[in-house]
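need coordinates for the below:
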Amino acid sequence: MTQLPGSYESYWMESVAGADHRALAAGLEVDVAVVGGGIAGICTAWELTRAGHSVAVLEADRIAAGVTGYTTAKLSSQHGLIYAQLLKSLGAEGARLYARSQQQAVEYVAEVSVQLGIDCELERVPAYAYAESSDQVEQIQAEAEAAREAGLPASFVTETGLPYPIAGAVRIEDQAQFHPRKYLLALASDMVGRGGHIYERTRVVSLDEGKPCRLTTEGGATVTARDVVVATHYPVFDRAMLFSRLEPSRELVIAASIPGEHDPQGMYITQEQNTRSVRTAPYGTGQRLLIVTGEKFKPGIGDVSRRYEELAAWTRDRFPGASITHRWAAQDNTTTDRLPYVGRFHPGAKHVYVATGFGAWGMSNGVMSGRLITAHITGQELPWSKLYDPTRLHPLREAPSLLKLQASVAKHFVGDRLPASHADSIEDIAPGTGAVVRVEGRRCAVYRDEDGDVQAVSARCTHLGCIVHFNDAERAWECPCHGSRFATDGTVVQGPANRPLEPRRLPTGTEDSDR
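Next up, the predicted model:
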């Protein structure tokens, strides 16, 4: 791979440092325990604290630093080409409820930012879903009509602020873009000021749904709570079997500085060319930060470096003079009917709630989830509660997506165990790369660093046992079945796995085999 310029870090993470919160070291009792400190978890905890509940956020790493710290941060009710599909699958009322719940989330962030005096760089701009090919115009026109019928200020247009021609686009007014960490860290600070608790480096590994509920952390501390909210992006507990209805995917992000006068004045997305999403953010005097997302792929699918190169080439081609400053990757999960799961964790759950399956639209869905779960816990009813109910199942509508997802999982679960290894021997692994190798009859995930030192861990994901694959660009082990990610030393980077890959001892002399 040609080395791309700029920082290999999210602009949101690099530009704002968060306050440190200590790890939980002893037992704790609260009204509500929120597992996960991303946008859904922080928004839920803030709402509940404001409603007078004692709340603790338990975050495995740092708050607003996981998926939320690596988002594109579009705050919008325009979620690609979704309203025509919703109109067909749910009817006019279902599409209207979805649009209303999402647009209310956009307006709510704007209102809260003013109320708390949060300078989160919030800008009101239109959102576009566009196509360059004339073959897609009819689909775009149908989407514009469906979005209008759903109650959104939508129109079909053929002109945009993009520096290249399009065949047509759905334009939706009154959307927003913002700095997600500035917003969420301010909410977290306000929450703590109201008596709430935040614990970082506190990974939850077990849940007992008793009365009260009990959570156990990796460090052995116990948290007792009347209610529990699982907001870990991909649920870390399997009892609801949601993993069979969630498909993980990753997208790459390229950020580049451009002159302010070249700002396309909006947020854009197309499904063409394996997805291309464009927006900008403030970036110094007279400049804007162009943020381009795309190259969607499943975790564990290799050649990520090539995908970065293709996205960078597209950015330079479409925005001549753009100077790359950052690059990072985002991950999300999509449900089999494209609607998030927000509500009671499973049919028998009385005090455990979940928020997941945002389908790459986590900003509005995270805010919506915080308000919806708070309504559940405080005994209120929102009009869209049933729309997002995790216990719903629409066999006819979901069957094709469900079968396709399970076939993909089965392919990896069985196929990755066939005799052929990902590499023939440890000697074949070049510095700075990794591969799965059979060592003394067992599959090992082996990484060789730039100095030639070798590190080996079990190749079996600790979630359900699929074989991990190496991501060459991010230097991480990824599970192609459900999206768990691990550092080269086996530590968990992203769930649903909550236990590290076990270390493996290599035969004597292997570590120095190429020296």
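
from here on, contacts and neighbour counts on C-alpha atoms
OK.

just name whatever secondary elements the host helix or strand of residue 111 is in contact with.
Using DSSP states H and E, residue 111 falls within helix 83-116. Applying 3 or more Cα pairs under 8 Å, 6 or more residues apart in numbering; DSSP states H and E, we find helix 83-116 packed against helix 137-149, helix 362-377.

just want the angle from the last one to helix 83-116.
For the pair helix 362-377 and helix 83-116, the angle between their directions (axes from the mean of the first three to the mean of the last three Cα atoms, to 10 degrees) equals 80 degrees.

please enumerate residues in contact with helix 362-377?
If you take Cα atoms under 8 Å, 6 or more residues apart in numbering as the criterion, helix 362-377 is touched by 39-45, 47-48, 68, 73-77, 101-106, 109, 227, 340, 342-343, 353, 355, 358, 381-382, 385.

if you set the cut-off to 7 Å instead, what comes out?
39-40, 43-44, 47-48, 73-76, 101-102, 105-106, 342-343, 355, 358, 381-382 (Cα atoms under 7 Å, 6 or more residues apart in numbering).

next helix or strand past that helix?
Downstream of helix 362-377, the first helix or strand assigned by DSSP H and E is helix 395-415.

can you check the shortest one too?
In the C-terminal direction, the helix or strand that comes right after helix 137-149 (DSSP H and E) is strand 154-157.

that next one: which residues count as buried?
Using 16 or more other Cα atoms under 10 Å as the test for burial, strand 154-157 gives 154, 155, 156, 157.

one more, please, to line up against the first structure:
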Amino acid sequence: MNTETGIQGSYWLQTAPPPAPAPPPSGDLSVDVAVVGGGIAGLSAAWELAREGREVAVLEADRLAAGVTGRTSAKLTALHTLIYDRLRRTRGPEGARLYAQSQAAAIRHAAQVVDELCIECDWEEAAAYTYAEDPGRVAELRAEAEAAREAGLPAEFVTETDLPFPVAGAVRVADQAQFHPRKYLLALADDLRRRGSTVYEGTRVVGLTEGEPCVLTTDAGVSVRAGEVIVATHYPIFDRALLFTRLSPRRELVVAGPVGEDVAPRGMYITPEQSTRSVRSAPYRDGTRLLIVTGEHFTPGTADVEERFDRLSAWASDRFRGFTPTHRWATQDNDSTDTVPLVGPLHPGSRHTYVATGFGGWGLSGGIMAGRLLSDLVNDSPVPWDGLYDPRRMASVAREGTSFLKHQAQVAQHFVGDRLSAVKSDSPDDIAPGDGAVVRVGGRQCAVHRDESGRLQAVSARCTHLGCLVAFNRAEQAWECPCHGSRFAPDGSILQGPAVRPLEQRDL
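The predicted structure is shown next:
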């Protein structure tokens, strides 16, 4: 909660509070499958495997569905902004068709799971739209509608929507869905336990030895032996596959507040314009719906987040009558350099280790798809689209060249350039309450934070993942690494990986 404004954090976390924490393992254990990460990809994979009779252990560093999945906009759709025209060019018509098939199948499967387990998760069918206000983008939208239709989606180009402002055009795909992601996932976790598998929270995995069996090590020194291991930590915590060279993190902001039912759109909308604007509404209270607006994407550690929150709120207030934010939060995702998620064997030599990452902002349909795909791979069941998502796929200039080089240049700029210009304050005395800055102390760059009471706390400014320098996000009170997206609390404890070790304490 933002104590200055009274604005709440994630609506999904607020309205589906977690049950009592599941304790970490009390000693070493052995299971058929160990799943590292308790978000939608990890829990979906664990549930699929448990349903097939496998003994599964889910190892979550924090709380289930409280990370990225607990901070999503919660749209479940196969229309992913403007992806199909690009896939048609880079992967051919067959690649675009497989992508559409796999994502649409994930939505149908989620609907079946909701019915099977009788999950109360505010499930609503809705049409998805990619729109533009700029008439200059109409040709782009028409091409996307054509490509999506060729890929097998019921896509059409339209000029009328239920948004309360005019658009130049939109791609529309019917029969998509929106829901409450935490209610859905907590129900999966409950059913997983009923089937004899186990969930462990507060259990951070820090090591992996591949073999038969594989052995995972936690930060408490516990060993978990497993025949198969799935790494579903959003950003992979193991670097042996070098996937960090093919992933770029981005952070997006979300504001939400009640509006009248006559104002709230019933469709799900997104536009690439204005640094992205994504809009949907959810059931709220009698006579109102909760308007959820996402946008203002940026690389972690590189933006004035408070200013961007204000800009997003102003946009929503200007477009939707009566909107005043009651909730705001931020989410983070990773873009693969060739647009397609990386789901499959962890690296070329993998026999029993798998990964799911790079969902590019579409982690709900992508995570459910990944759960089913990974379950099939573990069970040696052929899947038509496993080659499309295989992390071992060969890159090409058409697919990855520009994005790959751009990402590596940005990482190099932060890794080298930030060391030359990272000091943002000459002295800790210059840091205002509630703020933080990188300060050189005793020849070392320290990340120094001053809390609202005036107390200073210093930690190493070097991210424990690969050594880039962190920057302070005042709006969220966090140190962020711009290279690979690790995030730390002011005291240096880990908020988000891929880092698995906290920032070292420093003495001022």
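
what's residue 200 of structure 1 in contact with, if anything?
21, 22, 23, 58, 59, 60, 61, 62, 63.

can you put those residues in JSON lines and add distance to residue 336 of structure 1 and neighbour count?
Converted to JSON lines, these look like this (distance: Cα to Cα, whole Å; neighbours: other Cα atoms under 10 Å):
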{"residue": "21", "distance to residue 336 of structure 1": "36", "neighbour count": "14"}
{"residue": "22", "distance to residue 336 of structure 1": "38", "neighbour count": "12"}
{"residue": "23", "distance to residue 336 of structure 1": "36", "neighbour count": "17"}
{"residue": "58", "distance to residue 336 of structure 1": "28", "neighbour count": "30"}
{"residue": "59", "distance to residue 336 of structure 1": "27", "neighbour count": "28"}
{"residue": "60", "distance to residue 336 of structure 1": "27", "neighbour count": "26"}
{"residue": "61", "distance to residue 336 of structure 1": "29", "neighbour count": "19"}
{"residue": "62", "distance to residue 336 of structure 1": "30", "neighbour count": "21"}
{"residue": "63", "distance to residue 336 of structure 1": "28", "neighbour count": "29"}
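
give me the contact list for stretch 335-354 of structure 1.
Contacts of stretch 335-354 of structure 1 (Cα under 7 Å, 6+ apart): 226-231, 240, 245-247, 355-359, 369, 373, 388-391, 398, 401-402.

the nearest residue to residue 204 of structure 2 once chain neighbours are set aside sits in which helix or strand?
Spatial nearest neighbour of residue 204 of structure 2, chain neighbours left out: residue 61 (4.2 Å); criterion: Cα to Cα, 6 or more residues apart in numbering. Under the criterion DSSP H and E, no helix or strand holds residue 61 of structure 2.

give me the buried entries from the contacts of stretch 335-354 of structure 1.
Counted by 16+ other Cα under 10 Å, the contacts of stretch 335-354 of structure 1 give 226-231, 240, 245-247, 355-359, 369, 373, 388-391, 401-402 as buried.

hang on, residue 130 of structure 2 packs against residue 171?
Yes: contact between residue 130 of structure 2 and residue 171 holds when scored by Cα atoms under 7 Å: they sit 5.1 Å apart.

ok, now how distant is residue 257 of structure 2 from residue 366 of structure 2?
27 Å (Cα to Cα, to the nearest Å).

what about the two, which has more around it?
residue 366 (28 against 24; other Cα atoms under 10 Å).

and the gap between that one and residue 62 of structure 2?
22 Å.

would you map the strands across the stretch 401-515 of structure 1?
433-439, 442-448, 454-458, 469-471, 476-478, 485-486, 492-494 (DSSP state E, counting those that start in this stretch).

for these, which one sits closest to residue 175 of structure 1?
strand 492-494 (29.9 Å; Cα to Cα).

alignment lookup: residue 83 of structure 2 to structure 1.
Here residue 83 of structure 2 is matched to residue 82 in structure 1, going by TM-score structural alignment.

could you report the neighbour count for its match?
15.

any idea which helix or strand carries the most centrally placed residue in structure 2?
Structure 2 has residue 333 as the residue nearest its centroid, 3.7 Å off, counting by Cα atoms, centre = their mean. Element membership for residue 333 of structure 2, per DSSP H and E: strand 327-336.
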